[in-house]
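Asks: sharing a model that was predicted from the sequence below.
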Amino acid sequence: MLPAQNRMTRSTEFGATVSRGTRAGQPDLVVYCLRSDHTEDTGPRIGLVVSKAVGNAVARHQVSRRLRHVARAVLPELGPADRVVIRALPGSRRAISPRLEQELRTALQRIRTRNGASS
């Protein structure tokens, strides 16, 4: 489970991250990352988007749980002002957690490379 201070909850935050953030696609995920302008933030925030295209409610909840677990593993690698939205694609329903984690790490590395950040 993601700690409360690291959860993205406002739709405006989701919208800004998706529309203005850098995008990196993977076979089972699409990751958007945006560095926030707010300096009072206590840490990175992560949001999940798991649509009905992934499957029924049970499948979507399973994917959400896996993604929250995977996202928690990459929290130490994110900067305090980072905003990340992870959008699950239909293939994520059949993907195992280590594969999802590897795809998330690869996407974040691509975004860092594009943005010229070394961390």
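Replies: Looks like it arrived, so ask away.

Asks: contacts and neighbour counts: CA atoms only from here.
Replies: OK.

Asks: C-terminal to the helix or strand hosting residue 64, what's the next element?
Replies: Element membership for residue 64 (DSSP states H and E) is helix 57-74. Sequence-wise, the next helix or strand downstream of helix 57-74 (DSSP H and E) is strand 82-88.

Asks: contacting residues around that next one?
Replies: Strand 82-88 has contacts (CA atoms under 8 Å, 6 or more residues apart in numbering) with 8, 14, 17-18, 28-36, 43-51, 54, 63.

Asks: try it again at 6 Å.
Replies: Strand 82-88 is contacted by residues 29-36, 44-50 when judged by CA atoms under 6 Å, 6 or more residues apart in numbering.

Asks: this is the other structure I want to compare:
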Amino acid sequence: MLPRYQRITRSGEFSAVLRGGRGVSRRAGGPLVVVHRRDFEATESSEPTRSPRVGFVVSKAVGNSVVRHRVTRQLRALMASRMESLPAGAGIVVRAQPDAASADFGHLSTELDRCLDKVAGE
């Protein structure tokens, strides 16, 4: 489970990461997930340590409630183990694609790593 200070919970923060706004915004996607990244400035961050924060978007296109929650739990577990490697002040939103519902944990992990590497390297 991610602590509250590492989660994006407000709609304004989701919008800022997904739609860009001020600052540098990056996006990388594949058949299973799309990863959006935006680096927040110190004034925009609610946490004084500016730790990286992550949010998840899993729409009804992925599946019913049971499937959506399973995909969210898998993505949350994958991101929890990767939080230390993210830069301070980074806002990450992971958006699941419909094919994520039928993907196994290993493929989801590989795809997430590939997308995270892309948004970090740009």
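Replies: Good, I have the coordinates. No experiment lies behind these values; they were computed from the predicted model shown.

Asks: returning to what we had before: which bit of structure 2 covers the helix holding residue 64 of structure 1?
Replies: The aligned range for helix 57-74 of structure 1 in structure 2 is 65-82, by TM-score structural alignment.

Asks: next: stretch 5-16 of structure 1.
Replies: Against structure 2, stretch 5-16 of structure 1 falls on residues 5-16 (TM-score structural alignment).

Asks: so how far is that stretch off the chain centroid?
Replies: Distance, stretch centre to chain centre, for stretch 5-16 of structure 2: 10 Å (CA atoms, centre = their mean, to the nearest Å).

Asks: equivalent analysis for stretch 49-67 of structure 2, please.
Replies: Centroid separation for stretch 49-67 of structure 2 versus its chain: 7 Å, with CA atoms, centre = their mean.

Asks: in that stretch, what counts as buried?
Replies: Across stretch 49-67 of structure 2, burial judged by 16 or more other CA atoms under 10 Å covers 50, 51, 52, 53, 54, 55, 56, 58, 62, 63, 67.

Asks: quick check: the farthest pair among those residues?
Replies: Spatially, the most separated pair among the buried residues of stretch 49-67 of structure 2 is 50 and 63, at 34.0 Å (CA to CA).

Asks: which one in structure 2 is furthest away from the centre?
Replies: For structure 2, the largest distance from the centre (CA atoms, centre = their mean) belongs to residue 43, which lies 21.1 Å off.
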